[in-house]
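>>> Predicted model, plus sequence, below.
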Amino acid sequence: MQLNKLIGAAALMGMAAAACAQETVVRIGHSGPLSGSQSFAGKDNENGARLAVEELNAKPITVGGKKLKFELVSEDDQGDPKSGVSVAQKLVDGGVKFIVGPYNSGVAIPASRVYSEAGAVVATVGSNPKITEQGYKNLYRINASDTQLGGKMALYAAKELKLKNVAVVDDRTAFGQGVAEEFKKQARVSGLTVAGHEFTNDKASDFTPILTNLKAKKVDAIFFGGYAPQGGPMARQMKQLGLNAKLLGGDTICAPEMGKLGGDAVGENVLCAQGGAILDKAASGADFKAKYKKRFGQDPDVYAASFYDGVMLYADAMKKAGSVEPAKVGAEVAKNSYKGVAGTYAFDEKGNMQQSPVTIFTFKNGQPVPLTSY
């Protein structure tokens, strides 16, 4: 009897081993600010990636005769360049070869060297043009660049809002400087007067001196190159000072966090540019929003769909390559096109999206509401 039990146990172990042999584990790394003032964005991005991983595991794909099992390895880079490099080293040392993130341009620029040296494939939403100008292979930007975000916000300000006199404030981060310079460049080309360019930082909370100076210059709008944790208080202080100018920005202020921090000072006076088409009008946008809300109990924020698409982009490339080797998967990403929720991912030789529509948003009841895409 005991012998039969042992034989049975051995058989079960053999079956389990055989099953494991038919499965390949693919680890997807996520790097983003999971703590601190930008944690709302980092967790939203992580949720987008997690949703994709869970869907892929619910309906496994087969590559090289083996089912793929995806695992998400998420790390907090704190939105800090030094921490981002440490996170990159930790992920690649752990054998993670496919990365979604970093979220911040200032993190993506130095961390991309670590990923490149390890032969990893990276899909980032960092928008500073410098990211893809470093010449690293298998580094892809899966959203609009600062040139598109800042430039199209300036075009909208000139053509649709009919503004004349604007000012720029940036937080001195790689993202903030980059998007502000692109706005300023296009604003001047479009005939706007740039009355001033002021500077702050991504930890500031009091903008009164800057805003008082700009009020004296009678500006129609202020373009803020920075993030929602500063954008919300800035809008509130503009109202307190009686500065009746519009507050413009890039994708990082297109978030409910603006409404939470700015209260009734954030409304139709605030406009922002975000990469991608209007999600509600995208073919699979409504379905994604419903799945996300069911899983996480809230609506997706700015880039949840992009991080979801990044994971799905990798899975699609793995199927096409018939391999999970990073070099082969990266080659498929480079030469093919993938239609995701937030856009169609086809890349130029530098790793930028060939076409990335930009949507202009305003705010109603504290929530970003899309106006138009172009």
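On my side now, so go ahead. Quick caveat, the model's predicted, so the values are computed rather than measured.

>>> Going by C-alpha atoms from here, please, whenever you check contacts or count neighbours.
Will do.

>>> Distance check, residue 207 against residue 195.
Per C-alpha to C-alpha, to the nearest Å, residue 207 is found 17 Å from residue 195.

>>> for the stretch 251-374 of the chain, what spans make up the helices?
256-262, 285-296, 304-321, 326-335 (DSSP state H, counting those that start in this stretch).

>>> Show me the one of those helices that comes nearest residue 145.
helix 304-321 (13.7 Å; C-alpha to C-alpha).

>>> Against which helices or strands is that closest one packed?
When contacts are defined as 3 or more C-alpha pairs under 8 Å, 6 or more residues apart in numbering; DSSP states H and E, helix 304-321 sits against helix 39-58, strand 62-63, strand 98-100, helix 326-335.

>>> With distance to residue 355 and mean neighbour count as new columns, can the helices of the stretch 251-374 of the chain be given to me in a markdown table?
Formatted as a markdown table, these follow (distance: least, C-alpha to C-alpha, whole Å; neighbours: other C-alpha atoms under 10 Å):
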| stretch | distance to residue 355 | mean neighbour count |
| --- | --- | --- |
| helix 256-262 | 27 | 23 |
| helix 285-296 | 18 | 15 |
| helix 304-321 | 14 | 23 |
| helix 326-335 | 14 | 20 |
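
>>> okay, now the one to match up with it:
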Amino acid sequence: MSISSRALPLAVLALLLAGPAAAQTEVRIGTASPLSGPGAHQGKDIENGARMAIDELNAQGIAIGGQKVRWVLVPEDDASDPKTGTAVAQKLVDAHVAGVVGHLNSGTTVPASKIYATAGIPQISPAATTPVYTQQGFRTAFRVVANDHLIGRTLADYAVRTLKARRIAIIDDRTAFGQGLADEFAKGVRTLAGPAAIVSRQFTHDKAVDFNAILTQIRGKRPDVIFYGGMDAVAGPMLKQMKTLGIEARFVSGDGICSERLPILAGDALADDKVVCVVAGGIDGKQQAAYDAFVERYRERFKLPVETYAPYAYDAVMVLAQAMRTAQSTAPATFLPALAAVRHAGITGAIAFDAKGDLRNAAMTLFTYRQGKKVKLQVVRGR
């Protein structure tokens, strides 16, 4: 049916009036993490956490700068490989993302950060702990977890003061994350007054499956504690081989092994209180209810348990959104100052950044495993 010439002005007026209300802008948020290889379960955890945030933001019908926003997730697989990580970073830049949540591994986070910095795109890592990441001076680099300085010192303090370790062996996987964390742990042990000594320093690699040579050498040193810098895909088989060799030492590590999958990877080698690990974040009191609710929503949505990093990825997306709302702009150059000054009550705790982009007053949570379940020991704050 045609519109008469008399009705045309009214139709045009109606379209004009409806135009601003219907105006919509698309905001793309990238995630970069390993979606293939041994770390794929941790990388998918990041993507899933970010996706939950994206869906919740879309459900809220948020308007920024007078336009309703449609949030879109752009996930990429960096395969835990630095070269792939930089290619993925450029791909996200070319896709005109407004921000990136990633990467997981320190070894991919650092080289990728240079590409995001050149493009002026904010990057919030939900997992990378190497101090190098935020020491480069990039105004685009942030993280929502504690760094290795704090984690290494905290684990050293716990090993020496609480576990009463006197003879400590250290193994790392030679990655930027694993070696960096092991170095910080070693520094922490050496700065503590007392009888604790590092009796062996060994290394493997992040895809290793045979540890008999280094574990046999370590067994001869009779350690109380073995510290491992690396991820759960290697820690699980290592624990099995420790049991085979009769090594009774406690196993201490960072958030790379502190996953829900470790009991599956370690099997019956994961005895009660055998492992102590730390996650670079911490909540208690009233915050615990919000975190528990997130975990339940995650399980219902994906039919999987939260591994480690999903809550941090979720918070990272929400922090980006809050900065955009504060600045009333989705342009990175405009909302970056608001991101640097953000104050956000996240499900992982209070989020605010220092001048380098590190988390202020960072909390860490110590865990162990009992009956195959991860059990919280205590929340500590960085000193």
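Nice, thanks for sending it over. These numbers were taken from a predicted model, which means no experiment stands behind them.

>>> Please work out the TM-score for the two chains.
These two chains, once laid on top of each other, score a TM-score of 0.94 by TM-score structural alignment, normalised by the length of the first structure; 370 aligned residues with a C-alpha RMSD of 2.1 Å.

>>> before we move on, the earlier item: so for residue 3 of the first structure, which of the helices of the stretch 251-374 of the first structure sits nearest?
Smallest distance to residue 3 of the first structure across those (C-alpha to C-alpha): 44.6 Å, for helix 304-321.

>>> chain center to stretch 78-96 of the second structure: distance?
Put simply, stretch 78-96 of the second structure sits 17 Å off its chain's centre (C-alpha atoms, centre = their mean, to the nearest Å).

>>> Report the buried residues of it.
Neighbour-count burial for stretch 78-96 of the second structure, counted by 16 or more other C-alpha atoms under 10 Å, picks out 78-82, 84-86, 88-90, 92-93.

>>> what's the closest residue to residue 80 of the second structure other than its chain neighbours in contact with, if anything?
Ranked by C-alpha to C-alpha, 6 or more residues apart in numbering and with sequence neighbours excluded, the top spatial neighbour of residue 80 of the second structure is residue 34, at 5.2 Å. Neighbour list for residue 34 of the second structure: 40, 42-44, 77-80, 104 [criterion: C-alpha atoms under 8 Å, 6 or more residues apart in numbering].

>>> tell me the contacts of whichever residue in the second structure pairs up with residue 262 of the first structure?
Applying TM-score structural alignment, one finds that residue 262 of the first structure aligns to residue 266 in the second structure. By C-alpha under 8 Å, 6+ apart, the contact list for residue 266 of the second structure reads 235-240.

>>> sorry, back to before: the residue nearest to residue 80 of the second structure -> the first structure?
Using TM-score structural alignment, residue 34 of the second structure sits opposite residue 33 in the first structure.

>>> got it, and residue 318 of the second structure?
In the first structure, residue 318 of the second structure lines up with residue 312, judged by TM-score structural alignment.

>>> Surely its match and residue 54 touch.
No. Under the criterion of C-alpha atoms under 8 Å, residue 312 of the first structure makes no contact with residue 54, lying 11.0 Å away.

>>> ok now do residue 168 of the second structure, which residues does it touch?
Taking C-alpha under 8 Å, 6+ apart, one finds 196-200, 223-227 in contact with residue 168 of the second structure.

>>> How about residue 97 of the second structure?
Counting by C-alpha under 8 Å, 6+ apart, residue 97 of the second structure has contacts 27-30, 74, 121.

>>> before we move on, the earlier item: distance of the match of residue 262 of the first structure from residue 77 of the second structure?
Separation of residue 266 of the second structure from residue 77 of the second structure (C-alpha to C-alpha) stands at 26 Å.

>>> Just give me the neighbour total for the residue lying closest to residue 274 of the second structure once chain neighbours are set aside.
Leaving out its chain neighbours, the residue that sits closest to residue 274 of the second structure by C-alpha to C-alpha, 6+ apart is residue 250, at 5.2 Å. By other C-alpha atoms under 10 Å, the residues close to residue 250 of the second structure number 19.

>>> So what does residue 250 of the second structure match up with in the first structure?
In the first structure, residue 250 of the second structure lines up with residue 246, judged by TM-score structural alignment.

>>> so its match touches residue 218, yeah?
No. The criterion here is C-alpha under 8 Å, and residue 246 of the first structure misses it with residue 218 at 11.7 Å.

>>> give the contact list for the residue with the shortest distance to the centre of the first structure.
In the first structure, the centroid-proximal residue (C-alpha atoms, centre = their mean) is residue 125; its distance is 3.8 Å. Contacts for residue 125 of the first structure (C-alpha under 8 Å, 6+ apart) come out as 101-105, 141-144, 303, 306.

>>> for residue 123 of the second structure, same thing?
Counting by C-alpha under 8 Å, 6+ apart, residue 123 of the second structure touches 99-102, 113, 116, 140-143.

>>> go again using 7 Å as the cut-off
By C-alpha atoms under 7 Å, 6 or more residues apart in numbering, the residues touching residue 123 of the second structure are 99-102, 116, 140-142.

>>> ok, it to residue 367 of the second structure distance?
In this view, residue 123 of the second structure and residue 367 of the second structure are 28 Å apart by C-alpha to C-alpha.

>>> Just say helix, strand or coil for the aligned partner of residue 209 of the second structure in the first structure.
Matched to the first structure by TM-score structural alignment, residue 209 of the second structure sits across from residue 205. Following DSSP: H, G, I helix; E, B strand; the rest coil, we place residue 205 of the first structure in the coil state.
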